[in-house]
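# take this sequence and fold it.
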Amino acid sequence: MAEELEVLDSKAGMPQKKQGVWSWVRLLLIVGILFVVLNNLTGLMKVSGNSMNPTLQSGNVLFINKLALFLGVPKYGDIVIINEDRLGYSLVKRVIAVEGDKVAIAEGVTYVNGLPLLESYTYGQSEDMEEVVIGVDELFVAGDNRTLGESLDSRDPELGPIHFRDIKGYAAFSLWPMHTLAKPLKL
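Just a heads-up that it's a prediction; the model follows:
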């Protein structure tokens, strides 16, 4: 008779074997939901190339914050990940100007709305660029390495300003090697 009795859990009134199965189902469900949420709200990206030197080097692994895109538009100095379909790969660049701003480069100095931009994070010197006005829902982005030919960015007429819908997320920090990124610019 003792063999016929099932041991019941005192809380749920469910056999322990069934309760164990449901524990695994709940765990797998939670892991699945976390995976979907994290995959859509965050991401990882490996930097390839020198366009963001000295801030980021080739091989850095970045943690991408996609959630912030729903909370507002990128600000001056933010490092953003751009989905560039024309190129077939993503770009990592710094936001220099936003909708309505006027950007020009003269003698290696970047001007936003007529004021020189203090860019202590850059390397190299930009070529001169005539003033451009940033359109609705657009951003002017540039790599921190301003040496000619090192960064494909908004200074290049082939690419120009980036549309906001092409931003995949923000580079929150570097996972490898571990370090934070520069704070937003103050204009």
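# C-alpha from now on. contacts and neighbour counts both.
Fine.
# where along this structure do the helices fall?
16-41 (DSSP state H).
# now do Ser154 against Phe173, distance only.
23 Å (Cα to Cα, to the nearest Å).
# burial count for Val36?
12 (other Cα atoms under 10 Å).
# mind listing what the residue nearest to Lys46 when sequence neighbours are not counted touches?
With Cα to Cα, 6 or more residues apart in numbering as the criterion, Lys46 has its nearest non-adjacent residue at 4.4 Å, and that residue is Val61. Val61 makes contact with Leu44, Met45, Lys46, Val47, Ser174, Leu175, Trp176, Pro177 under the criterion Cα atoms under 8 Å, 6 or more residues apart in numbering.
# sequence B follows; please return its structure for comparison with A:
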Amino acid sequence: MNHPEARQARPRWVKELMEWTMSLTIAIVAALLIQTYVYAQSEVQNISMQNTLVAGQRLIEDKWSYRFTTPKHGDIIIINGPESELRLIKRVIALPGDELDMRDGLVYLNGQKLDEPYVKGLTFAEGMKMPYKVSHEQVFVMGDNRENSQDSRVLGPIHLSSVEGKAVLRIWPLNKFGALQ
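Below is the predicted model of the structure:
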């Protein structure tokens, strides 16, 4: 026996399933695009940024801003390029054209001593010839834990094309939640 209701129920169910499938597919694609090109979650893997960041903390990385601007002094950036086999999290110390010097465990930028309350330990040149002038399209980065950081003093300057994004927010642990400075 063919009831008109039975014929209508099946197409409505199929239509709803197709709508849900399409919505879910769009949501997954949008999430993947955002994760790849706009914002991503990163985990701190080492001690080079102590006391600002410690291993195990989770961060939100802004991958979008540096498509329109360049890093600024003090930005905490994610580096993913040929300078290192590992993804690194470091602080921008000097920009293209800046002259950097390290004397008596302190950092001088363009002749002025930097105020770096976030630094753990003393800063030494690690064999680099000082003063050092940063070239075009490069930045000089260092970890905040200056005595335990593989940074531009060892790797050399970082090309701007190797800068993946800017760490903007700490999301874990919850008691440390907040914007990064």
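# got a TM-score for the two of them?
Superposed pair, TM-score by TM-score structural alignment, normalised by the length of structure 2: 0.87. Supporting alignment: 174 aligned residues with a Cα RMSD of 2.0 Å.
# can you count the residues close to the alignment partner in structure 2 of Tyr76 of structure 1?
By TM-score structural alignment, Tyr76 of structure 1 lines up with His73 in structure 2. Neighbour count for His73 of structure 2, taken as other Cα under 10 Å: 13.
# what about the residue nearest the centre of structure 2, distance to Lys120 of structure 2?
What sits nearest the mean C-alpha location of structure 2, by Cα atoms, centre = their mean, is Ile78, with 3.1 Å. In this view, Ile78 of structure 2 and Lys120 of structure 2 are 20 Å apart by Cα to Cα.
# Pro131 of structure 2 too?
Taking Cα to Cα, one finds Pro131 of structure 2 at 22 Å from Lys120 of structure 2.
# again, but for Thr52 of structure 2
From Thr52 of structure 2 to Lys120 of structure 2 the distance is 9 Å (Cα to Cα).
# please enumerate the strands of structure 2.
39-43, 58-62, 76-79, 88-94, 99-103, 106-109, 112-113, 132-133, 138-142, 158-159, 163-172, 178-179 (DSSP state E).
# which residues touch stretch 150-168 of structure 1?
Counting by Cα under 8 Å, 6+ apart, 50-52, 66, 73, 80-84, 93, 129, 134-135, 137-143, 145 sit against stretch 150-168 of structure 1.
# tell me the buried residues in that stretch?
150-155, 160-164, 167-168 (16 or more other Cα atoms under 10 Å).
# make CSV from these and add distance to Glu6 of structure 1 to it.
As requested, the buried residues of stretch 150-168 of structure 1 are exported to CSV (distance: Cα to Cα, whole Å):
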residue, distance to Glu6 of structure 1
Glu150, 71
Ser151, 70
Leu152, 69
Asp153, 69
Ser154, 71
Arg155, 74
Gly160, 72
Pro161, 70
Ile162, 66
His163, 64
Phe164, 61
Ile167, 58
Lys168, 54
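# farthest-apart pair in these, please.
Glu150 and Phe164 (23.3 Å; Cα to Cα).
# about what we covered before: can you select the buried ones among the contacts of Val61 of structure 1 for me in ChimeraX?
To isolate the buried subset of those in ChimeraX, counting by 16+ other Cα under 10 Å, use the following:
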select :45,46,47,174
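# map Asp104 of structure 2 across to structure 1 for me.
Checking TM-score structural alignment: Asp104 of structure 2 goes with Glu107.
# just Ile89 of structure 2 next, same as before
By TM-score structural alignment, Ile89 of structure 2 lines up with Val92.
# and Lys120 of structure 2, by the same measure?
Lys120 of structure 2 maps onto Tyr123 in structure 1, by TM-score structural alignment.
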